[in-house]
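*Asks:* No letters, just coordinates:
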């Protein structure tokens, strides 16, 4: 049963060739709890690439490579969700109309602006970390990737309903107990504390940033969608990176 959750997590949250054998809500709930593990794997791959290019090239090149690698390894899934949520929130329309806007294939001005600013922020924060040392930059990438996936558990709490039927959002919505989300986040923070307390603090503050967005989305859309979950990932990851930048 746990293996099905892991396959669900890696198969839906990454481009890694993992076959999803069970597509049901129990597996979806376990997948959201296993999501930080996906973040750790993707963060290690992207961080390693960034460190290599920062060592051989420049800190800025390493930062761009790491951000690009995470986008490629996730098919741009979370960035797409962030852009759609920005368009939905920025429209100022009622929930039904905002959800329709989010479902459209094109990206509006709010989405474009949000993507540009978030990606610039991520690159700027990581460039500072890679400038300090390639290893510190790689750890920052790892922290951001894990923090972003921890936010998925909080977004799928049993008290948070789906905004519409169908789709990945409805499949995973309301599948995680608060104690489970807290345990996963606490475990992630504990493991990062071994590296340095700043990484654990960054993870926690990343969850707070995502919580603010989650609250706003539930108010506006009456629940979550797959796009909202993607936006939570990017918001939490960016919040963690800003925390690390300010710590430095």
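*Replies:* That came in fine, so what should we check first? Fair warning: this is a prediction, and the values are worked out from it, not measured in the lab.

*Asks:* From now on I want contacts and neighbour counts done on CA atoms only, so please keep to that.
*Replies:* Will do.

*Asks:* what number of residues lie near the residue nearest to residue 204 when sequence neighbours are not counted?
*Replies:* Distance criterion C-alpha to C-alpha, 6 or more residues apart in numbering; nearest residue to residue 204, sequence neighbours excluded, is residue 189 at 7.2 Å. Residue 189: 23 surrounding residues under other C-alpha atoms under 10 Å.

*Asks:* Roughly how far does residue 189 sit from residue 21?
*Replies:* 31 Å (C-alpha to C-alpha, to the nearest Å).

*Asks:* what does residue 198 give?
*Replies:* 38 Å.

*Asks:* Of these two, which one has the most company?
*Replies:* Legend: neighbour count by other C-alpha under 10 Å for residue 198 and residue 21, higher for residue 198 (19 against 13).

*Asks:* and the comparison structure, right after this:
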């Protein structure tokens, strides 16, 4: 295991977060030890700020130009996928296929490793993307709805605080899941989660929603992600990089739906 000084650990963690959760080009981190991975997971919501801006601006411009709300929402979802190299969507599809492939753990992990999209993966993509786009249509109609949507995109990356929390094992000995499983201390995850819930209050109020709608959306997403992670630990023996991606997409769908 590689350790680093606090300053270099923060820099490396920031680079790892941006490089892992977005398509923004950044220099490779000098260290990728578990201490750096923990920082990266905690910084995931901040790393996604460019993605949130893209989604928010797309919804706002589309609304002001009086374009089709559904077309604009679909474009926003597509740009978000492009901004993350569609890796999280790939993780969602692979996780769905793995969980429905077989009750044999190794067989399920092999299915996830191949990367082919099966029926369960395709269905998961259709449902989750439809929920995300449909919720964006509703949010975009509010005066400050695009701002709330952009913030929720960033908050959704906080799903990794659950999937990478201490006590959550990795399903494999190699890969992103092995490098990031159990790296986030429970106290740090809880404090960051409370901070994310607090951040959601301001944009919810700006969008003419009750103050509690933002925190409620965060709670709904937390429950959804926790259920997914629990299922993966039970069936697969732990989490993988695909599970991290699936958690983010599920969290975003839950956040947007609850806020809408």
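*Replies:* Right, received. Where do you want to start? Note that the structure is predicted; figures quoted are calculated from it, not measured.

*Asks:* TM-score of the superposition?
*Replies:* Remark: TM-score between the superposed chains equals 0.93 [TM-score structural alignment, normalised by the length of the first structure]; 243 aligned residues with a C-alpha RMSD of 1.3 Å.

*Asks:* Residue 239 of the first structure -> the second structure?
*Replies:* In the second structure, the residue matched to residue 239 of the first structure (TM-score structural alignment) is residue 254.

*Asks:* Enumerate every residue touching the spatially most central residue of the first structure.
*Replies:* Taking C-alpha atoms, centre = their mean, the centroid of the first structure lies closest to residue 233, which sits 1.9 Å from it. By C-alpha atoms under 8 Å, 6 or more residues apart in numbering, residue 233 of the first structure lies in contact with 78, 147-152, 210.

*Asks:* now the most far-flung residue of the first structure relative to its centre: how far from residue 127 of the first structure?
*Replies:* Distance to the chain centre peaks in the first structure at residue 56, reaching 28.4 Å (criterion: C-alpha atoms, centre = their mean). Distance, residue 56 of the first structure to residue 127 of the first structure, by C-alpha to C-alpha: 14 Å.

*Asks:* Run a quick neighbour tally on the aligned residue in the first structure for residue 12 of the second structure.
*Replies:* Aligned counterpart of residue 12 of the second structure in the first structure: residue 4 (TM-score structural alignment). Applying other C-alpha under 10 Å, we find 19 residues neighbouring residue 4 of the first structure.

*Asks:* My guess is residue 4 of the first structure contacts residue 19. True?
*Replies:* No: Residue 4 of the first structure is beyond contact range of residue 19, at 9.5 Å (criterion: C-alpha atoms under 8 Å).

*Asks:* In the first structure, where's the longest helix?
*Replies:* Assignment by DSSP state H gives helix 25-56 as the longest helix of the first structure.

*Asks:* Now do the buried residues in it.
*Replies:* Neighbour-count burial for helix 25-56 of the first structure flags 25-55 (criterion: 16 or more other C-alpha atoms under 10 Å).

*Asks:* With stretch 195-208 of the second structure instead?
*Replies:* Neighbour-count burial for stretch 195-208 of the second structure [16+ other C-alpha under 10 Å]: 196-197, 199-201, 203-207.

*Asks:* contact partners of that stretch?
*Replies:* With C-alpha under 8 Å, 6+ apart as the test, stretch 195-208 of the second structure has contacts from 142-145, 147-148, 151-152, 155, 158, 210-215, 218.

*Asks:* redo that, cut-off 6 Å
*Replies:* Contacts to stretch 195-208 of the second structure, defined as C-alpha atoms under 6 Å, 6 or more residues apart in numbering, come from residues 142-145, 148, 211, 214-215, 218.

*Asks:* repeat for stretch 26-38 of the first structure
*Replies:* 5-6, 8-9, 146, 149-150, 152-153, 172, 175-176.

*Asks:* The following helix or strand past the longest helix of the first structure vs the second structure, average distance?
*Replies:* Using DSSP states H and E, the helix or strand that follows helix 25-56 of the first structure in sequence is helix 59-73. Mean deviation of helix 59-73 of the first structure relative to the second structure after superposition (mean C-alpha distance after the TM-score superposition for the first structure): 1.2 Å.
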